[in-house]
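# Predicted model, plus sequence, below.
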Amino acid sequence: MKSVMRIHSTIRTFIILGLRNDPQLEILVFIFLFISYTLSLIGNLTIISLILVDSHLKTAMYFFLQNFSFLEISFTTSGVLTYLYIISSGNRAISIKACFSQIFFVVLFGATEYFLLAMMSYDRYVAICKPLHYVTIMNSRVCRNLILSCWASGLLIILPPLGLSLNLEFCDFVIDHFFCDASPILKNSCSDTWFIEQLVVFFAVLTFIMTFVCIVLSYVYIIRTILRLPSTQQRKKAYSTCSSHMIVVCITYGSGIFIYIKPSAKNEVAVNKVVSLLIMSVAPLLNPFIYTLRNKQVKQSFHDSLKRLAFISKKY
């Protein structure tokens, strides 16, 4: 028994399998991930920059959007860059410390996004249901506190199960995923992981339900207020104010729900890997386009910035 434990304790690195052990397929995956990651980075950095430099975008709505774009960059970077390195270098080994660090950041950024989406729905509720008091209610101090509460909530979600997982012994070093995810890590452990697994499920469900209820309640009041507006023009303007956020919510929660649907034991891992890849690459790429294409102020700010850059380039 002691010799077995010594073997278990010697495991210091994991091997990440990736999507499939097919070199040609991985080249296509690398190209897809690299392009989507680059475009996502450009799109979200553009939104952050526009909100920083444009005085017309200094409202609570765009402050939340700026933080959401930062989270999108952080989330996709923490999950995708490691796999891009694995494909390009061929080195699939990752230390246990690096693996747990990746889990920490992926879950932290992912959970914080859910809480931030809930805060953004509250912001839309105040803007439409209490427009005369919007500036007073959503002042800079309140916005900062709401952002800090999102990050604090994300930390509270990840720290208890991660702290307990640091003492696990591991029997297997192969991770059947393209990044360090909690499920394959727990499957590799020869310790009793029942309590940690239940804790992970509890916090995941708690995050999902809390934020989803907040969003649904906000939009119930928003829709009731919109339906009471006297003119069609006012109703259209109110709907357009919320439409971008609603689309992002549908994408985020839809993908989150789908990844927990188990089609079969045989296909579960493969489906989850593909869905996780799409969540980490496509969703952060779509969000900047959703907010810019459906937001007149952001589009106008973008056009004005391009004009200023063109003027400066002609001048020099």
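Nice, I can see it.

# switch to C-alpha atoms for all contacts and neighbour counts from now on
Will do.

# hmm, who's touching stretch 191-207?
For stretch 191-207, the surrounding residues in contact (CA atoms under 8 Å, 6 or more residues apart in numbering) are Ala111, Tyr114, Phe115, Ile157, Pro161, Leu164, Ser165, Leu168, Glu169, Phe170, Leu186.

# Quick check: closest non-adjacent residue to the most centrally placed residue in the chain.
Centre of the chain computed as the mean C-alpha position; nearest residue by CA atoms, centre = their mean is Gly110, 4.1 Å away. The shortest distance from Gly110 to any non-neighbouring residue, by CA to CA, 6 or more residues apart in numbering, is to Phe75 (6.4 Å).

# try this one next to it:
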Amino acid sequence: MENYTYNCLTLRLEGLKVTDDFMYPVFFFFFFSYLFIMFTNVGIVALVYMKKTLHQPMYLLFCNLPLNDIVGNSIMVPRLLSDILLPPSQRLISYYECVVQAFTTHMFGTTSHTALMVMAFDRYVAICNPLHYSNIMNNKMVIKLTASAWGSAFILVAILLGLTLRLNRCRTLILNPFCDNVSLFKLSCENVFINNIYGLTFSVVLFTASIGSVVLTYGKITIVCLTSKNKSLNGKALKTCSTHLFAYLIMLLCGMLVIALHRFSQYSDHRKLAAILFHIIPGVLNPIIYGVQSAEIRKFLSNAFWRREVLPFPKVETRDIVCQYINKT
């Protein structure tokens, strides 16, 4: 008969299965990716805060993405880096730290959807109602949209984790490189039917609302562009919407890949890697994608990575050169 340890406060993470030959290459890949995410996203938030010309609804709403990338990766990646260098038996984590990590992980994924949804609404108003844009997208509306993006995600995730925290635990092994809701309720020997139903409903509602809002807003934007003969409007729509849509598709595909791999136990290692890349890839690409759209952000990124200081040549008067030649002769 199998022995169970009930409600133990120390859990063990399975982590990534990395051989000794690939341990340090994998470690440095995630390490430098994390540094890039922190530097670029913190820099963009600071840039938008300091530059008054960027105090516009589009950039203020965009700041939800780098903030979400900063929080989501700061909770997950440092812990992942330390576990890569440890043997599996020493990858221990407290139950409370695991709950916090699971909450921030799901907040990251949910807020990625809700933040891009409110950004799609902003682009819809800007292109379809340009004359009323300043009246609709005022400071109060930006605050409401930001609060709804984070607030709705908080409520959905709080219910998700609340249903899991009520369960008694009889196992201690987290079958994942980091903690999430599924890994936590799999520690229980109780009936998790309600958890599965709410988790499925949660995913369906989130994906339906997210995809539906993007399809609706971009459908109306497309109709406006096709019926309008204003080349300037069409060019602006293409520029702003293509970057937003590209960022949305990257996030959507990464998230759907993780969900799909959950259904196939033989691809558990691939699922673990996909779950990690779901955090890292959007965090790396979002600053680059939106840097293409914004001249200010593009200038910041180019100065940060490709700037070279060139020492100016000292100014030499022609008279000084003639005098030096005469003195020598």
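Cool, got the structure. Source: prediction; values computed, not measured.

# and the residue nearest to Gly110 of the first structure, what element?
Applying DSSP states H and E as the criterion places Phe75 of the first structure in helix 60-89.

# Average offset of the next helix or strand after that helix relative to the second structure?
Following helix 60-89 of the first structure in sequence order, the next helix or strand is strand 93-95 (DSSP H and E). When the second structure is overlaid, strand 93-95 of the first structure sits 0.7 Å from its aligned residues on average, using mean CA distance after the TM-score superposition for the first structure.

# which is the next helix or strand following strand 93-95 of the first structure?
Using DSSP H and E, the helix or strand that directly follows strand 93-95 of the first structure along the chain is helix 96-129.

# what separates that following helix from the chain centre, distance-wise?
Distance of helix 96-129 of the first structure from the chain centroid (CA atoms, centre = their mean, to the nearest Å) equals 6 Å.

# What residues sit buried inside that helix?
Buried positions in helix 96-129 of the first structure, judged by neighbour count with 16 or more other CA atoms under 10 Å: 96, 99-100, 102-129.

# Flag every buried residue along the very next helix or strand once past it.
As assigned by DSSP H and E, the chain's next helix or strand after helix 96-129 of the first structure is helix 134-137. By neighbour count on 16+ other CA under 10 Å, the buried set for helix 134-137 of the first structure is Tyr134, Ile137.

# Over to stretch 253-272 of the second structure?
Neighbour-count burial for stretch 253-272 of the second structure flags Cys254, Gly255, Val258, Leu261, His262, Asp269, His270, Arg271, Lys272 (criterion: 16+ other CA under 10 Å).

# OK, contacts around the fifth one?
The reference is to His262 of the second structure. Listed by CA under 8 Å, 6+ apart, the contact partners of His262 of the second structure are Ser268, Arg271.

# Quick check: it vs Leu249 of the second structure, distance?
Noted for His262 of the second structure: a distance of 20 Å to Leu249 of the second structure, by CA to CA, to the nearest Å.

# and the closest residue to Arg235 of the first structure other than its chain neighbours, what helix or strand is that in?
Using CA to CA, 6+ apart and skipping the chain neighbours, the partner closest in space to Arg235 of the first structure is Ile226 (5.6 Å). Using DSSP H and E, the element containing Ile226 of the first structure is helix 194-228.

# Average separation of that helix from the aligned part of the second structure, please.
With mean CA distance after the TM-score superposition for the first structure, helix 194-228 of the first structure averages 1.0 Å from its match.
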